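**Q** What would the 3D arrangement of this be:
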Amino acid sequence: MSSPPPPPPSKPKRRRLLSLPAVYPCEDIAPAPLLASLLSLAADVASRRAADVDAFPVLRCGVRKAVRLAGILLAFLEEVQDAAAAAALPSSAVLGLTELHVAMQKLRFLLADCARRGARLWVLVNAGMVASELRLVLGSVAAAMDALPRSVAEASVEAGELARVVSEQAWRAAVRPDGADERAARSVRSILDQFKDGVAPDADDVRRVLRRVRVGSWSDCSEEIAFLESEICARLDAGDENSNDVLVMNSLMTFLVYCRVVLFDHIDASKSQPAAAAAPAPARCPEWIRPEALQCPITLDLMTDPVTVSTGQTYDRASITRWMKAGCRTCPVTGERLSTADLVPNTVLRGIIERMLLINGVTLPELSAAGGGGHRHGAVANTAVPFGPAAAGAARLAVAHIVAQLSRGSTEERRKATSEARKLSKHSVFYRACLVDANAVPWLLCLLSSTDAAVQDNAVASLLNLSKHPAGRTAIVEVGGVGLVVDVINVGAKAEAQHNAAAVLFYLSSNSPDSAEEIGRIPEAIPTLVQLIRDGAYRGRKNAMVSLYGLLQSAANHGRAIAAGAVSALAALLLSADRDDLAGDSVALLARIAEQPSGAAAVLSQPGLVARLAEALAASSASSSRSARDHSVSLLASLCRHGGAKVVAVLGRMPGLMASLYSLVADGGSPQTSKKARALLNEIHRHYEVAPPPPASSASSDAGGDRVVRVL
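**A** Below is the predicted model:
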């Protein structure tokens, strides 16, 4: 019997900020390599010289002491190394060197966290805890120095003096938050208390806090927000959603959103910090990467956790996982059967996406610890209630400022306000509710006619996000915004604005058949979607087809769609589509249209379409695409029902169709698909039992050949 396959390798977790996962060297390590590794560690910490200490806005005095002590320790270790060149280090030195090694690992982690851009406000709020950890680390250094054998500590006269200095300074180091740190932290707590009461804090107080943590621009705020969001997601994935840290982080994140919205009047493209302290600029997305390559082919959303399947195609993990759980074992793009269900993380593409988003102050959430699934914003995105009253108050104040800028701001102010509305409405359900409650929808609709392409694009994207909220959909319809959205599909300044406007109609039509019928009454609505299906780019066609499908839930819209040429546009797309998903969407729409007799007649009037539908059913049966099978069978069944004996006869002569239907009945379809396939087979059987098929010479040209299929 073969042994079971090894479990898949676990993905490395990102280290949580202010955690110090030091690793002890192995017990049987020799003193010489341990000393060499310790020298490297000490050199790394000591390299943060006085000029670099400006990168530490918080605990400056404590950091300065730690860096100075690391420099003295490095000098001591170099003396020991020089002495050890003449005589081997004793094995008794391993204990002290090991403790030093662990302490220096922790010190390096701690200093890296204190210097980390984006984490400065969080470090400020936790300055007391950081100072305590720093004292413990320095105490460990002192204890390790005392544990070194005399032969090592006094390997030379210089070594002995340096050892005493390290030990004494480490024991005496009084590390505590600076006075300015404590005042800034108290100001943060006071500002959060004001947010709880719905009171806007004094702008000068807020700026003093930001100056302390060196946050001086819109992009700096975005960087801090992105860090806090990633930390919240990490804690949610670990099951710590009820911890106090999550509450505080969410409050701080919303505080920074308020600062970004209210205090900074323009969106800067680069960090506004001194050149000496500037971090390397993030790499931009390579020019050879097409924007579509960063979107999941299933959802058309930006991938947050890209994974590659066995066919070489890349999808977002959550999307392809849902696809597989639905029973589909094929690649959605190529239609090939997946040889394995393994999902390989596409780390290169994820890195490109992260670098691209970093430019805009956005970060991707970490992978879920359980199952490796992406936790896109976790509960941050999916809950309508914030984690605390301070966060709620700050969010409402920020949204009120955005709406004020939308209503009476200058062009530049409106450009920034629509950008902020787009970001916040994308972020969470709670922000969507705040924007709707603050009456943002009418002003965003007004800006759809803006001559500024950026303003129009951001306004449409904001409305798309708000249309996902029930109150947002109601607000758009009540103020008569549907016609304005339709106009953008026709004359939007950017293709992205047109595509997003088409998607808005889908969400608006999803309320009820009455909503779909009301949208259909707008003369330009359905013709505009049909035109986008006919002439649009890939994403535009996808959004237009989804929106038209939603409108067709109202029977009154079937005639409008047929009159607008929807059948001919879908038939042309089905006959020429080079992507399986577009062909599948076309079949789904045709199946919905053919539910009515007039729709079935329009489908049957398209030359070669019935033969193509039979081919599509055979292809979908082979590729095990459940939705494609279901829609194909539904469409053929509707054509038979409304087209009569002539259509049934044509289908009976289709090469391969009967075999595909039998396969679906036997073992290839879902219960619903199998039931429809069985009904279609019975209809064909009944037809040929009453009237045998005509001679091959009289076979319809739609049969695709002269072969006659008799059903026994």
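
**Q** only C-alpha atoms for contact and neighbour calcs from this point on.
**A** Noted.

**Q** Past the longest helix anywhere in the chain, which element shows up next along the chain?
**A** Criterion DSSP state H: the longest helix present in the chain is helix 60-84. Downstream of helix 60-84, the next assigned helix or strand under DSSP states H and E is helix 93-115.

**Q** Could you check the angle that next one makes with helix 60-84?
**A** Counting by axes from the mean of the first three to the mean of the last three CA atoms, to 10 degrees, helix 93-115 lies at 150 degrees to helix 60-84.

**Q** coming back round to it: what's the longest helix of the chain packed up against?
**A** helix 31-46, helix 127-147, helix 157-172 (3 or more CA pairs under 8 Å, 6 or more residues apart in numbering; DSSP states H and E).

**Q** this one as well, want them side by side:
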Amino acid sequence: MMTSWRRRRESRRAGKKQDSEDQSCSNMELNIPSHFRCPISLDLMKDPVTLSTGITYDRESIEKWMEAGNNTCPITNQVLKTLEPIPNHAIRKMIQGWCVENKSYGIERIPTPRTPVSSYEASELLSKVVAAQQRGDRDVCLELVAKIKRLVKESERNKRCMVSNGSCGVLSAAFEAFSNDSFEENVRLLEEILSALTLMLPLGGEAKSSLGSPSCLRCMVWILRCGDLSGRRNAVFVLQGILSRDDGNFNHLVEIEGGLEAMVKLIKEPICPTTTKASLLATYHLVSSPLADEKVIARFVEMGLVEMLLEMLVDCERSLCEKVLAVLDGICGFDEGREKAYDNALTMPVLVKKILRVSDLATELSVSIIWKLSKNEKRDEGGVLVEAVQVGAFQKLLLLLQVGCSERTRGKATELLKSLNMHRERLECIDSMDFKNLKRPF
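**A** Have a look, this model is predicted:
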């Protein structure tokens, strides 16, 4: 028993000694070799690259330096002969070895970075896409587009490189060329091109011009109606970017059978929040276009878009709320849209509730819609103005003028107050909770 007791005592002493040694080691400051540090960030380099001046930097740091418009070496101030840094594999392997040796200090081995695509490689790849498109070789083109997608997904740097070398224009031209051929045979390639383009949004003018052709729009509408979830999502993202241009794209899309219905279906049967927002933006470009007329608005109204938008406003987050209000504001610029809004019991309560509650933009849009409804009201009794007073619009508009808003919104709010004041003898109801989080200027 005495022997076992001595063993336990010696074991405890050994443990205490080891703990003290570990603590002293952990308290030691680990010095990183100076040639392993980036001269810009002074941190351990994860992807060392060497410039034409012979100085090595971490890729992320030196690329930020160049993106700021600098074309000189930060250390030597010499003008760089080329802005393409060369990977320094020797230094990188030394850093990785040092990390392994100091693993006990909590240093993790840096992974071997992928070499980003160069401008020359991007140009070569896009040239092959153009050649395959001219030959009509969809299989080779499909393979090249898939490779572009992989590179763009790999890093933000690759994405910038591909975009700066005109990838959006090349892919859009390929989409237009193959959309003119047999659609059934090329649908897989066309969906792949749309998928690649969504990774490089926003599109440039050249890309929008190509994708806005009637053949391209017909293909995208088909994908919206019959494609899988991923294809429909990509199509509406690209379509939303195309419609932001004020040109013939509006007429081309409106004339395509099922085009407007496919967009409304994405709002009615949402795939994901981002897709719903893209669909709303595309719809907004249509209803607010100078080319929009009563016939287009009537088609949206017949599809039940006004009812959908009002139901969405009951409970939705800020970004979605702003887009829904923007579309509703565009629709209420026409008689057909206003009449449909008049007949919905949700219209005035939800619009008044959004004032001073969501955002400045939501407030301005809500006031604009109420102003349009009241300005063009044709009913003498029990109309929009009376209902607006009953749900507390008068108090909210007064408070809006006190808190402050844009000059345009101020003018509409002032005009509304004059109209509402004539009906104030009616019963007024207001939810004081609407003002609980309001920031007062005093």
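
**Q** So after superposing, what's the score?
**A** TM-score for the superposed chains, counting by TM-score structural alignment, normalised by the length of structure 2: 0.67, backed by 364 aligned residues with a CA RMSD of 4.4 Å.

**Q** one step back: highest mean neighbour count out of the helices and strands packed on helix 60-84 of structure 1?
**A** helix 127-147 (a mean of 21; mean count of other CA atoms under 10 Å).

**Q** residues in structure 2 aligned with the helix or strand following that one?
**A** Under the assignment DSSP H and E, the closest C-terminal helix or strand after helix 127-147 of structure 1 is helix 150-153. Using TM-score structural alignment, none of the residues of structure 2 align to helix 150-153 of structure 1.

**Q** Same check on stretch 170-179 of structure 1?
**A** So stretch 170-179 of structure 1 sits over no part of structure 2, by TM-score structural alignment.

**Q** what about that stretch, start to end distance?
**A** 22 Å (CA to CA, to the nearest Å).

**Q** now stretch 556-572 of structure 1
**A** Stretch 556-572 of structure 1 end-to-end distance (CA to CA) = 24 Å.

**Q** Please, where are all the helices along the stretch 201-350 of structure 2?
**A** All helices of the stretch 201-350 of structure 2, identified by DSSP state H, counting those that start in this stretch, fall at 205-211, 214-226, 229-242, 249-255, 259-268, 273-287, 294-302, 305-314, 318-331, 335-342, 347-354.

**Q** Now tabulate these in CSV and tack on distance to Gly411 of structure 2 and mean neighbour count.
**A** CSV is the format used below for those (distance: least, CA to CA, whole Å; neighbours: other CA atoms under 10 Å):
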stretch, distance to Gly411 of structure 2, mean neighbour count
helix 205-211, 36, 20
helix 214-226, 40, 21
helix 229-242, 32, 23
helix 249-255, 32, 17
helix 259-268, 33, 19
helix 273-287, 24, 22
helix 294-302, 27, 16
helix 305-314, 25, 19
helix 318-331, 17, 23
helix 335-342, 21, 19
helix 347-354, 17, 22
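
**Q** mind checking which of those is nearest Lys16 of structure 2?
**A** helix 273-287 (57.6 Å; CA to CA).

**Q** how much space is there between Ser638 of structure 1 and Val587 of structure 1?
**A** Ser638 of structure 1 is 12 Å from Val587 of structure 1, by CA to CA.

**Q** Can you pull the residues that touch both of those two?
**A** Common contacts of Ser638 of structure 1 and Val587 (CA atoms under 8 Å, 6 or more residues apart in numbering): none found.

**Q** what's the closest non-adjacent residue to Lys423 of structure 1?
**A** Ser462 (7.9 Å; CA to CA, 6 or more residues apart in numbering).

**Q** Around the one you found, how many other residues sit close by?
**A** Other residues near Ser462 of structure 1 come to 28 when the count uses other CA atoms under 10 Å.

**Q** which one in structure 2 is aligned with it?
**A** Match for Ser462 of structure 1 (TM-score structural alignment): Ala196.

**Q** Pretty sure that match sits against Leu142.
**A** No: using CA atoms under 8 Å as the test, Ala196 of structure 2 is too far from Leu142 to be in contact (10.9 Å).

**Q** Then the match of Ser462 of structure 1 would be within a strand, right?
**A** No: per DSSP: H, G, I helix; E, B strand; the rest coil, Ala196 of structure 2 lies outside any strand segment and is helix.

**Q** What's the separation between it and Val145 of structure 2?
**A** Ala196 of structure 2 is 7 Å from Val145 of structure 2, by CA to CA.

**Q** give the contact list for Tyr197 of structure 2.
**A** Heads up, residue 197 of structure 2 is Leu, not Tyr. By CA under 8 Å, 6+ apart, the neighbours of Leu197 of structure 2 are 168, 171, 203, 238.

**Q** Counterpart of the last one over in structure 1?
**A** Mapped onto structure 1 by TM-score structural alignment, Val238 of structure 2 lines up with Val504.

**Q** What residue, apart from its backbone neighbours, is nearest that match spatially?
**A** In space, Val504 of structure 1 is closest to Leu464, 5.0 Å off (CA to CA, 6+ apart).

**Q** tell me the contacts of that neighbour?
**A** Contacts of Leu464 of structure 1 (CA under 8 Å, 6+ apart): 500-501, 503-504.

**Q** rerun at 10 Å
**A** 422, 425-426, 458, 472-473, 485, 497, 500-508 (CA atoms under 10 Å, 6 or more residues apart in numbering).

**Q** measure the nearest residue to Phe178 of structure 2 once chain neighbours are set aside to Gly392 of structure 2 for me?
**A** Nearest residue to Phe178 of structure 2 in three dimensions, chain neighbours excluded: Asn186, at 6.6 Å (CA to CA, 6+ apart). Separation of Asn186 of structure 2 from Gly392 of structure 2 (CA to CA): 57 Å.

**Q** ditto for Pro214 of structure 2
**A** 48 Å.

**Q** now do Leu310 of structure 2
**A** Taken as CA to CA, the span from Leu310 of structure 2 to Gly392 of structure 2 is 18 Å.

**Q** now Val152 of structure 2
**A** 52 Å.

**Q** just Ile32 of structure 2 next, same as before
**A** Distance from Ile32 of structure 2 to Gly392 of structure 2, by CA to CA: 66 Å.

**Q** Shared with structure 1, which of the contacts of Leu197 of structure 2?
**A** Counting by both residues aligned by TM-score structural alignment, their matches' CA atoms under 8 Å, those that remain in contact in structure 1 are Val238.
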